[in-house]
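> okay, sequence plus prediction incoming.
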Amino acid sequence: MNAAVDFPLTRPELAFTASGDSLVRRTVLPNGLRILSEHMPGARSATIGYWVAVGSRDELAATDTRAATYGSTHFLEHLLFKGTTKRSALDIAVAFDAVGGEHNALTAKEHTCYYAKVRDRDLPMAVEVITDMLTSSLLDPVEFENERGVILEELAMMDDDPGDVANERFFEGVLGEHPLGRPIGGRPQSILDVSREAVLEHYRANYRASDVVVTAAGAVDHDTLVAQVSAALALAGWPADAVAAPVERRVLAPATIIGGPSLSVVHRPIEQVHLQIGGEGLIAGDSRRFAMSMLNSILGGGMSSRLFQEIREKRGLAYSVYSFAGTYSDAGVFGLAAACSTAKAGTVAELMLAELHGVAERGVSDDELARALGQLSGASALALEDSDSRMSRLGRAELTLGEFIDLDESIRRLQLVSRDDVQHLAQFLTAQPITVSAVGAVDEDAFAPIIAGVR
């Protein structure tokens, strides 16, 4: 394959060969559910994911006629494992444990995914069980209250991780009141407040055939998979021949962002300060996203990166230091992160920002560009040795971009990125308002030079 393949929502069947001679097929059922598979020659296992086009950003505030649904998406991720009209929570767990399979779920800001990895012979079981979970969850009142406690413990665990706290504060600072700025798992108070009725309404409104995408990679036959999914849906009362159009994808266009606090310091009596500094980035469909990958690699993507070499190797100021980027349909973030001693926090923050400004002002070298290309090409190839990565790639392609880009095409687009592209992107990023988040035994004064515009 030499170019991206579009995934029109109105096209019922599609098949093509991707890099490495893997066969990719796509079927849109009459009820709007989409099924995609990638056959990997020689594989003896398969990974399957059921994606729902709803994330934490889609939760709603309370109105006169509706209760708030904040925290409902993550709540549902837990509850769907707690039993259906046919299976208890133990039955679901035993089904996968008995075959040595793996099963789990994840909630993100723009989607939810329930997935499993099993031997090829056990894929029919995975289809049957996950379909049952997705379509026929009881949301039992007793289990609901039990799981409320479990989720509160999960949030408490995350709150004990200073890196997680710094990241949540960073997103809140960069994205402000935009729904993407809210924490994925909800806040303790929203979990305490949300009712079973509100979560049930969220389930009914968003868990429909037209919202669901099934992706599988590995030892999978597409026609068999389509037949298995269709049969499981029919048993659940979601007949595959019902007529409905797939839910429209999110519009890939930048939103107007009004950021939150430029500086957020959470005082904790811990040994290190966990820092994140940055601002708005790119949306998922931005043509500069390949330049972003190159910039991210050069700045903080490995042991040869600028941040690692300057802050850890040359100065010994931190053990962990890196850069990161997050892209969504209408907003994005770009940040620099480190963990260091309290006394060094202000210096490390200034040095990290100086490295980004250095790229904006002086650009990057040919050697850095070549090294980034090699790192990204190799890492992408290695990741695709695993069926989990290929299953996820299909899901993201279908839900977000509406196009499939294979390894060869990805590398070709990375090769087109020039030194000027990287420098211009850095200039764009440094022109955005700066947000600093820090967790540790540090005062706000340590970051005053950055907030004042001095680096």
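Cool, got the structure. Numbering: from 1, shown residues only.
> C-alpha from now on. contacts and neighbour counts both.
OK.
> may I ask you to confirm that Asp408 is in contact with Ser19?
Yes - using CA atoms under 8 Å, Asp408 is in contact with Ser19, at 6.1 Å.
> ok, these two, which is more surrounded?
Asp408 (17 against 13; other CA atoms under 10 Å).
> tally of neighbours for the closest residue to Val251 other than its chain neighbours?
Nearest residue to Val251 in three dimensions, chain neighbours excluded: Ser329, at 6.5 Å (CA to CA, 6 or more residues apart in numbering). By other CA under 10 Å, 21 other residues sit near Ser329.
> go ahead and confirm Ser329 touches Thr400.
Yes - at 7.1 Å, Ser329 counts as touching Thr400 under the criterion of CA under 8 Å.
> let's bring in a second model and compare:
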Amino acid sequence: MTQEALATTTLDNGLTVVTERMTEVRSVAMGFWVGTGSVDEEPADSGASHFLEHLLFKGTPTRSARQIAETVDAVGGDINAFTAKEYTAFYVRALAADAELGLEILSDIIWSPSFRPEEVEAERQVILEEILMHGDEPGDLVHDVFAEALFPDHPLGREVLGDESTIRAMPPERIAAFHAHHYRPANLVFAAAGNIDHAQIVAGLQAGLDRADGGRPGGARPRRDPPGAATKGEAMVVRPTEQAHLIVGVRGPRRDDPERHALTVLDHVVGGGMSSRLFQSIREERGLAYSVYSYRLAFEHSGGFAVYAGTSPGQVEEVLELIHAELDRVASEGITAGELTAARSHLRGSLALGLEDSGARMSRIAHSQLVHGEVPTVEELDARLDAVTVESVGDLARSLLSEARTTVVVGPSD
């Protein structure tokens, strides 16, 4: 990717448009990324963002849900969405020749959803089933329990799906009001990557706004309160499962903290791949788990670093001891020059391989623009990675892993 391939425009109503031209492909991926997620919901609105993710596909004044699905299917395209803690995304991937159609449908569902009462009620039941299904997956549930323990009494600790009581009680009018407040141009980024022309994308977006009588102008990014300093030391959910699922973690740097690049390296060394310390120690050397890895969380005001493992109930204590011992070791000794070199190479390779298709590139430029206000080039990312040193990773590990750790287990009672 070169900077020349990128183009950014901010429309008069506040909508930011960022595109990356890829002349070598025949596809296009495009989407609206909304700067609102589950963290921006009042307690009574818990699950509203995810509810909207479903409802915006259920029809507009000019298209039914069936027509939306059939139109996209007819050109071999794909339309989907997802909800996260701090944003929600709606996207289409299709042939470049059908970019205008995809843009028209996306604009239609974003600016002019119908919220037909019968569709709201039908989708309410779908979401309730999704909540039940999610609760039946202990490997997913453990991450939710960990978030609640890491950010107690704060929206970051709430489940993105909402809970049964709030979903059942949420009337259509309240969902429509949430949409009217948050789905406004200045709180959205539109991104497109593929064999497209930036000016044509901007013109298509303006046409979509004109069809919606200009949409709702203005708007702003939500204002969020940071979580308090307190965390829960441990939490357990008893489930009659064959495996126990466990997480050990700590609070970490927020998403724009300069130390985030050092954390990326630390994450890879500790549990980011097959050569990582924990994978080698717990799986390869002792055979105590099939799945063991680390990951990081990055939010506007806070973040986290965590290690996950799934093991048999009788081995939980041993696996926890190994995790804590490795975290203690990296906190006291840091990482080696060889580990830093390997991590850099792996991260560069992962980035390059992850940019092989238009969908991945669209996601990258959209996320970067929405949460950081910029889209760095690959060369700029390489430079930031080069600036990470053994000393900076060691300093981060000492400060981060010396804090009190949160331990969560989901599995059968012992």
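Good, I have the coordinates. The model shown is predicted, which means the values in this text are computed figures rather than measured ones.
> before we move on, back to that, shouldn't the residue nearest to Val251 of the first structure be within a strand?
No - assigned with DSSP: H, G, I helix; E, B strand; the rest coil, Ser329 of the first structure falls outside any strand and is coil.
> what does it correspond to in the second structure?
Counting by TM-score structural alignment, Ser329 of the first structure lines up with Glu300 in the second structure.
> which ones are touching its match?
By CA atoms under 8 Å, 6 or more residues apart in numbering, Glu300 of the second structure lies in contact with 254-256.
> mind listing the strands for the first structure?
Ranges of strands in the first structure, per DSSP state E, are 5-6, 13-18, 22-28, 34-39, 45-52, 102-107, 112-119, 212-218, 263-267, 272-280, 320-327, 332-341, 403-404, 435-440.
> what are the ranges of the helices in the stretch 251-400 of the second structure?
Per DSSP state H, counting those that start in this stretch, the stretch 251-400 of the second structure carries helices over the ranges 260-271, 277-278, 316-333, 337-353, 358-372, 378-386, 390-401.
> what range in the first structure matches the first one?
Residues 289-300 of the first structure are where helix 260-271 of the second structure aligns, with TM-score structural alignment as the criterion.
> swap in the longest one?
Per the alignment by TM-score structural alignment, helix 316-333 of the second structure matches residues 345-362 in the first structure.
> outside of that stretch, which residues touch it?
By CA under 8 Å, 6+ apart, stretch 345-362 of the first structure touches 273, 275, 277, 299, 306-307, 311, 317-318, 336, 338, 340, 422-427, 430, 442, 446-447, 450, 455.
> thinking again about what came up before, relative to Ala438 of the first structure, how far out is the residue nearest to Val251 of the first structure?
27 Å (CA to CA, to the nearest Å).
> and Glu86 of the second structure, which of the helices of the stretch 251-400 of the second structure is closest to it?
helix 358-372 (9.0 Å; CA to CA).
> gap between the residue minimising distance to the centre of the first structure and Trp51 of the first structure?
Nearest to the geometric centre of the first structure sits Ala108, at 5.4 Å (CA atoms, centre = their mean). Per CA to CA, Ala108 of the first structure is found 11 Å from Trp51 of the first structure.
> and what of Lys82 of the first structure?
According to CA to CA, Lys82 of the first structure stands 18 Å off from Trp51 of the first structure.
> so for these two, which residue has more residues nearby?
Neighbour totals were compared for Lys82 of the first structure and Trp51, and Trp51 leads with 27 against 23 (other CA under 10 Å).
> which residues touch that one?
111-114, 212-215, 395.
> in the first structure, what sits opposite His134 of the second structure in the alignment?
Checking TM-score structural alignment: His134 of the second structure goes with Met158.
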